[in-house]
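Colleague: give me a model of this one.
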Amino acid sequence: MIRTALTDLLGIDAPLVGFNRSPAVVAEVSKAGGLGVLAVSAYSPAELDAQLTWIEEQVQGSPYGVDLLVPGNTTAGDPSDLLASLRAQIPDQHREFIAGLLRRYDIPEEASAEGRVMSEFAANLDPSRVAPLLDVVFSHRIALFANALGVPPPEVVARARSAGVVVASLVGKPEHARRQLDTGVDVLVAQGTEAGGHTGTIASTVLTPEIVDLAGDVPVLAAGGIATGRQMAAALALGAAGVWCGSVWLSSHEDITPEVVKRKFLAATSSDTLRSTTRTGKPARQLRSSWHDEWERAGSPEPLPMPLQPLLVGEAWDRIDAAASAGHAKAAELESFFIGQVVGGFTELRPAGEIARSLVADCEKQIEVLAGLRH
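Modeller: Just a heads-up that it's a prediction; the model follows:
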């Protein structure tokens, strides 16, 4: 068993945090001795309550956490009719670009489920929508609250502290870490550029020790480029108190990413990702596809800021997903999702619990190997 400041802080058996949007993945990581963390920004309050209740039934008292994306700067809307006011700010040029892209790839017009999800995600980025989600979060027995894309509001830190909940924040630069430490967070997550989703430009092996040196007694988790026990051991060697893994769960059976996208993951190399603003309006690492080629063509518009960009592209992605899952070859060319550079190591789909247990076991073996180098 690997004991660190993180395992002591959270009462978990292994210094492994598994971040995912799929409740089943979250539950399996916690059941395996790590800490599953659910991405909650795309849920309505009622949906979130149901999902957290289900997770608690599965983990039977084992700790778990949530991650809520609250960016510091977004386009503001009218709280009285938020989605309509935001959609009204999308330029016609961008609407016409998306319509033309879908026509060129012959993507069928179908009802939008993911478009609704993306609309919920975009709306939940507005400060007026955060409070109800926080009420749901703190009505459950979460062990950790993670804030992505910015410094958590002081009232959130105070609320978590009064509830005995650990507050974690993701950082991509030393200056980000300094601001988070001033806020009083309990854990820093040093997210290197290799990571999937919203990430910066500094590599994990450079960023992690920088953040560890700044953090003092505050535990630091390494994130980005970690999908094996050897990579987990390397993170601990850099001074991290544990690891925050996201992309690796996209190779699990429980993850809800469409199978057609998972097949593309299995065929990809570590060079097949890029940081792009074309999905959310902020730089996020994802699998490169024809979607990105279209945005890079001469005459294409610049992506919009968050949350306008997810509102613009949400229905398009639903149509692409539906068509690709039905065997539409051109839609499959466009298919993509957030993924880190570790995608090049994916060889098969496995149960999430098996992935978690092998990560920890292989890390322990690698630590023993390194200890054997001493004479």
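
Colleague: C-alpha only now, for contacts and for neighbours.
Modeller: Fine.

Colleague: counting neighbours, what do you get for A356?
Modeller: 28 (other C-alpha atoms under 10 Å).

Colleague: give the contact list for it.
Modeller: Contact analysis of A356 by C-alpha atoms under 8 Å, 6 or more residues apart in numbering lists L16, V29, A32, G34.

Colleague: one more sequence to fold, the one below, so I can look at both together:
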Amino acid sequence: MQTELSERLGLEHALFGFTPFPAVAAALSRAGGLGVLGAVRYTDPVELDRDLDWIEAHTDGRPYGLDVVLPARRAEGVTEDDVEAMIPEGHRRFVADLLAAHHVPPLAAGDASGWRITGWLDQVARTQLDVALDHRIALLAGALGPPPPDVVARAHDRGVLVAALAGSARHARTHRDAGCDIVVAQGYEAGGHTGEIATMVLTPEVVDAVAPLPVLAAGGIGSGAQAAAALALGAQGVWLGSVWLTTTEAGLRSPVLVRKLLAAGSGDTVRSRALTGKPARQLRTAWTDAWDDPEGPGALPMPLQGLLVAEAVSRIQTYETESLLGTPVGQIVGRMTGEHSVQAVVDDLTRGFERAVDRINRIAGRSTQ
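Modeller: Coordinates of the predicted model:
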């Protein structure tokens, strides 16, 4: 499963995997793809530095990447407290009432209250960048658009390729004009923040819009046949996220969440603003239903929603409140029916890719010998 881009990066397979778990990122790189660690949860640069050191010690010298959320425009002098003050009291009461209705206890004294900020704060994201560029990352990806011009320049000065996720051809052209080396065409089916255009439609539109820039297809891809379809549409690789959640290396600490993921079908997700304030595909739960209910107050814009619900999400996770417990995940969750190693997932993908290519060759009347 080789393309010009995978050869450029020294990969065995044109498989790019986004994950919040260092062990998954390292395992994917060892398996011949490119593991990309999500940095958004790292508010402590020491923790990020430690985990990047760990990845480098466990990738056998193979390349890996980092995914960050860098605002395109800087908000000078804005602190977390300034943003907290913008949250309406009525929304705080709504969260408290929702937790009470589902009998979610408060956190014990000393328990972590969840991520209070994410990489959307410029100073946090740039600290992550400083740490990352002291390591041997091969790829820097922008999760919510292209990094600012000075960041792109810094990455290029270190020989690091820059990618950005796009939900439309218009976004893709913006990324190209910002100096990105790779565009990830992320379709509606994808987990996490995603747009409204399906992968089958979006991928060739983006390929045409930014040619000859390489494009990765994302969203609804979890099998070798789907990867083959993405390459047939002009992509030079696939970007996978959800399929790694139930791998053994991910080590999800919640048996309840693992059980929900393995039992979910492709129709059991929803695009909701409940978690961050931007539409993000996730498991449908009583939590998402409450925030999407027209009778409710509605989610706040990003980043207010993320700050508002951080402690609540931590409580739901700590006590494994099944009715409310969810996670960002794509429609491909319907294929995630067992716990497997990252290597086993890669093997299944590559074997399926070969079968799909052989099938198309036979249909086209070409010998596969």
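
Colleague: switch the contacts of A356 of structure 1 over to a markdown table; also include distance to L83 of structure 1, neighbour count and secondary structure.
Modeller: Below are the contacts of A356 of structure 1 laid out as a markdown table (distance: C-alpha to C-alpha, whole Å; neighbours: other C-alpha atoms under 10 Å; DSSP: H, G, I helix; E, B strand; the rest coil):
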| residue | distance to L83 of structure 1 | neighbour count | secondary structure |
| --- | --- | --- | --- |
| L16 | 37 | 28 | strand |
| V29 | 35 | 28 | helix |
| A32 | 40 | 23 | coil |
| G34 | 37 | 28 | coil |
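
Colleague: quick one: which of the residues you listed is nearest I256 of structure 1?
Modeller: V29 (15.2 Å; C-alpha to C-alpha).

Colleague: thought G353 was touching the closest one, still the case?
Modeller: Yes. In this structure, V29 of structure 1 is within contact of G353 by C-alpha atoms under 8 Å, at 5.8 Å.

Colleague: for G372 of structure 1, what are its contacts?
Modeller: Residues near G372 of structure 1 by C-alpha under 8 Å, 6+ apart: none.

Colleague: do you know how far it is from A14 of structure 1?
Modeller: Per C-alpha to C-alpha, to the nearest Å, G372 of structure 1 is found 22 Å from A14 of structure 1.

Colleague: over to K31 of structure 1?
Modeller: Counting by C-alpha to C-alpha, the gap from K31 of structure 1 to A14 of structure 1 is 11 Å.

Colleague: which one of the two is surrounded by more residues?
Modeller: Ranked by neighbour count (other C-alpha under 10 Å), K31 of structure 1 and A14 place A14 first, with 26 against 22.

Colleague: SS state for the more buried one?
Modeller: Assigned with DSSP: H, G, I helix; E, B strand; the rest coil, A14 of structure 1 falls in the coil class.

Colleague: so who does it touch?
Modeller: Neighbouring residues of A14 of structure 1 by C-alpha under 8 Å, 6+ apart: M1, I2, R3, T7, G33, G34, V360.

Colleague: and if you look at A85 of structure 2?
Modeller: Contacts of A85 of structure 2 by C-alpha under 8 Å, 6+ apart: none found.

Colleague: in structure 1, what residue corresponds to it?
Modeller: Aligning on TM-score structural alignment places A85 of structure 2 opposite A88 in structure 1.

Colleague: same check on R273 of structure 2?
Modeller: By TM-score structural alignment, R273 of structure 2 lines up with T277.

Colleague: now swap in G330 of structure 2 and tell me
Modeller: Counting by TM-score structural alignment, G330 of structure 2 lines up with G340 in structure 1.

Colleague: so the closest residue to P79 of structure 1 other than its chain neighbours is in which element?
Modeller: Excluding its sequence neighbours, the residue lying closest to P79 of structure 1 (C-alpha to C-alpha, 6 or more residues apart in numbering) is S128, at 6.6 Å. Assignment of secondary structure by DSSP states H and E places S128 of structure 1 within helix 127-137.

Colleague: to what extent does that helix diverge from structure 2 after superposition?
Modeller: Superposing on structure 2 and averaging over aligned pairs (mean C-alpha distance after the TM-score superposition for structure 1), helix 127-137 of structure 1 comes out at 1.5 Å.

Colleague: distance between that helix and the chain's centre?
Modeller: Centroid displacement of helix 127-137 of structure 1 relative to its chain, using C-alpha atoms, centre = their mean, to the nearest Å, is 19 Å.
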